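# Here is my input; please provide its structure:
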Amino acid sequence: MQNVTLVRIDLGKHTFHLHAQDRHGKAVFRKKMSRKQLVEFFATFQTCVVVMEACAGAHRMARKLTEFGHQIKLISPQFVRPFVKGNKNDFVDAEAICEAASRPSMRFVTPKTEAQQTLSALHRVRESLVRDRVKAVNQMHGFLLEFGISLPIGNAVITRLPAVLAQHALPPRLIAILERLHTHFKYLSEQIAEIDKEMGRQLGDDELGQRLLTIPGVGPITASVLVSELGDGKQYDCSRDFAASVGLVPRQYSTGGKANLLGISKRGDKNLRRLLVQGARSYMRRLDKKSGRLADWVRSMLTRRHPNVVACALANKVARTAWALATRNTKFEAGLATMPA
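Predicted coordinates:
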């Protein structure tokens, strides 16, 4: 096994399948191991390049194997699929990863740190709580509408639901159901508020997060997501690469030497893209109170483009600015706002 240069791991919940190749691309061995056996194997194995799909457990395993001196590469599963030959099984998947990793033009995913993974988990929990709260509010609106009670849009009226119920003659059982939903709504709101406070405390201790907050249209939640997803930003060659990874650049369908650019690609993290676009819209709503080169650029764009197009363009600019701040260790200055290279 001294000539092994590349090892691919097909990750699983309990079992892991290994496929090793030498520098000529010839298969050296295939192994099936448990999680404990895998760690023990690489702890004593010669240093080599280890490749995995960027899926569940990959980032933690990448950090563990890095401690043993191995070079870790993570590949997005969509780039591995074209290299699967014949029928699909775990060993064939492992071989396909080796084939994909050996391509000189292959793009890899940077392993996340523990802090980034923890922050990302916190955001996913918050998103789940927000969805549950919206569902509870919609149910209360729907149940009341069936009994002829139409409430205004928003959560403000839900907070004073007991007073609203007291004004109408409703079946006691329906009132009990609505009160139960109202209690659930208050619990979800409390949990979301606690998570927001936790994010604020984490941003207060994060130097990059504080610099990202100086960008117009970037609030605590957006800055927190950028910290967890962007990191130091050095995994991207330029700011446009980061904007493309979020799906804020035109989708291209060109042929015959004729360039055809469509709408934004909407690839990558849709939550981060949504936050950036919402932040851009928030900035545009207060544009009359803004000044500087960025505000002038937005006003100029609004004279010749639809507001939806301008919002996506501004979100693209914010994403590229965030990359520049992360990689160059700088702060945003409104008077010097230009498109990063």
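
# When you work out contacts or count neighbours from here on, use the C-alpha atoms and nothing else.
Noted.

# which residues touch the residue nearest the centre of the chain?
Residue closest to the mean C-alpha point of the chain, counted by C-alpha atoms, centre = their mean, is Asp269 at 4.0 Å. Taking C-alpha atoms under 8 Å, 6 or more residues apart in numbering as the criterion, Asp269 is in contact with 245-247.

# mind listing the helices for this protein?
Secondary structure of the chain, counting by DSSP state H: helices at 35-44, 58-66, 77-80, 90-101, 114-146, 156-159, 161-166, 172-205, 207-212, 220-230, 239-246, 270-285, 293-302, 307-328.

# which one of those lies closest to Phe108?
For these, the distance to Phe108 is smallest for helix 90-101, at 8.5 Å, taking C-alpha to C-alpha.

# Contacts for that closest one, please.
Contact with helix 90-101 is made by 6-10, 17-21, 30, 51-53, 75, 79-81, 83-85, 106, as judged by C-alpha under 8 Å, 6+ apart.

# Mind checking which of those residues are in strands?
Taking DSSP state E as the definition of strands, the contacts of helix 90-101 contribute 6-10, 17-21, 30, 51-53, 75.

# which two in those are spaced the farthest apart?
Among the ones in strands among the contacts of helix 90-101, the pair separated by the greatest distance (C-alpha to C-alpha) is Arg30 and Ile75, at 20.0 Å.

# For the comparison step, fold the sequence that follows:
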Amino acid sequence: MEKDNIIAIDLAKSVFQVCKVSPRGKIIYNREVSRKRLKELLVKETKSLVAMEACATAHYWARYAERAGHQVKVINARIVKGFQTKQKTDKNDAIAIATAAPLEHIQSIRIHSVEEQAMQSTERARNLALTHVIAQSNQIRGLLLEFGIVIPQGINSLRRNLPMILEDAENDLPDSFRQIVMSLWEHLEVQIEHADAITSSLKGTIESNQVCQKLMKLEGVGPIGALGLSLRLGKGEHYSNGRNAAASIGLTPKQHSSGGKENIGHISKQCADKRLRATLYQGALSVVSLVINRPPKTNKEQWLKALIARRGKKVAAIALANKTVRTAYAILKSDSEYEPQVIV
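Model prediction:
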């Protein structure tokens, strides 16, 4: 890598900033190129270290550069920001990426394959579809509440009560507004059908994925959690140990140490994969609620129950999520199966 040129790309939609730097650190050029020109440049250039920020389209361009024979490094945008010494411009951003790229202690994020990106995109589409369903149902419920009509939470309650409300002539709803509510409900039904279709498709994909099925044997890990872990960890090749894997998701305490004194704080609110962490935390909470009401069956449940008694449910749930990531890392790294130790 020390003998290769560095091609730093500040990604965009149509116009990209490309900075080429020699192995000695001299800037060969730093110019704007079109999308078509960038593809041609990556194909024509000799083997180089191609670096870019982890942002929209980064996985696509990383795969394209790898197919062109380059070594690729996709760097967290927060890390790149620390190398900016001047005002924020596309040229300065590209220089900052080029400066950070050759440093060995700055790791590349894991690059998704086309199949992995398709699974992640399907999960994102499902999440947005469910958000739309919740928003539309809450709007209907809120609008009717302004007329003194209360509907309990849940889609089933809305489906059961709404026809009777629209047919009730004594609830003082204006006829014109009844038509609006009916159209909102019809639109909601379409959204529910759309969300169910995406969920069914994602469920079939996860069921056919051996890695996800392996991870779903872990305590508190469901289909969405297993998918998130498999996409994040891969085969564990981007992490030196399980603690680093857990830290990348935001499940280890922040450290602010100096002068030989270690100060360990809370888990980070910013430097984390918040979506995956929330999923693992919710799964861990369900395990905590289950274990607290019955005798422990495994060594892990015994450890968890003792931790709940000392630190409470929420701290125990974070600790369990941390342990889940570490166990998942070990399973994927060694290509083994999860076998909890049962108390005899």
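
# before we move on, back to that, present the helices of structure 1 as TSV; the columns should include mean neighbour count and distance to Ala337 of structure 1.
Putting the helices of structure 1 into TSV (neighbours: other C-alpha atoms under 10 Å; distance: least, C-alpha to C-alpha, whole Å) gives the following:
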stretch	mean neighbour count	distance to Ala337 of structure 1
helix 35-44	14	48
helix 58-66	18	35
helix 77-80	14	36
helix 90-101	22	39
helix 114-146	16	28
helix 156-159	14	38
helix 161-166	13	46
helix 172-205	15	23
helix 207-212	20	14
helix 220-230	22	18
helix 239-246	20	14
helix 270-285	19	15
helix 293-302	16	6
helix 307-328	22	8
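
# Format the ones you listed as JSON lines; extra columns: distance to Tyr253 of structure 1.
Listed next are those as JSON lines, based on distance: least, C-alpha to C-alpha, whole Å:
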{"stretch": "helix 35-44", "distance to Tyr253 of structure 1": "44"}
{"stretch": "helix 58-66", "distance to Tyr253 of structure 1": "33"}
{"stretch": "helix 77-80", "distance to Tyr253 of structure 1": "19"}
{"stretch": "helix 90-101", "distance to Tyr253 of structure 1": "24"}
{"stretch": "helix 114-146", "distance to Tyr253 of structure 1": "33"}
{"stretch": "helix 156-159", "distance to Tyr253 of structure 1": "46"}
{"stretch": "helix 161-166", "distance to Tyr253 of structure 1": "52"}
{"stretch": "helix 172-205", "distance to Tyr253 of structure 1": "40"}
{"stretch": "helix 207-212", "distance to Tyr253 of structure 1": "34"}
{"stretch": "helix 220-230", "distance to Tyr253 of structure 1": "28"}
{"stretch": "helix 239-246", "distance to Tyr253 of structure 1": "15"}
{"stretch": "helix 270-285", "distance to Tyr253 of structure 1": "21"}
{"stretch": "helix 293-302", "distance to Tyr253 of structure 1": "25"}
{"stretch": "helix 307-328", "distance to Tyr253 of structure 1": "19"}
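
# re the thing from before, looking at Arg30 and Ile75 of structure 1, which is more packed in?
When neighbours are counted by other C-alpha atoms under 10 Å, Arg30 of structure 1 and Ile75 differ, and Ile75 comes out ahead with 21 against 15.

# Ser254 of structure 1 corresponds to which position in structure 2?
Ser254 of structure 1 maps onto Ser257 of structure 2 when the alignment is built from TM-score structural alignment.

# circling back to that earlier point, list only buried entries from the contacts of helix 90-101 of structure 1.
For these, burial is judged from neighbour counts taken by 16 or more other C-alpha atoms under 10 Å, and it is met by 6-10, 17-21, 51-53, 75, 79-80, 84.

# end-to-end on stretch 68-81 of structure 2?
For stretch 68-81 of structure 2, the first and last residues are 28 Å from each other (C-alpha to C-alpha, to the nearest Å).

# make that stretch 212-219 of structure 1, sorry
When the termini of stretch 212-219 of structure 1 are compared using C-alpha to C-alpha, they are 9 Å apart.
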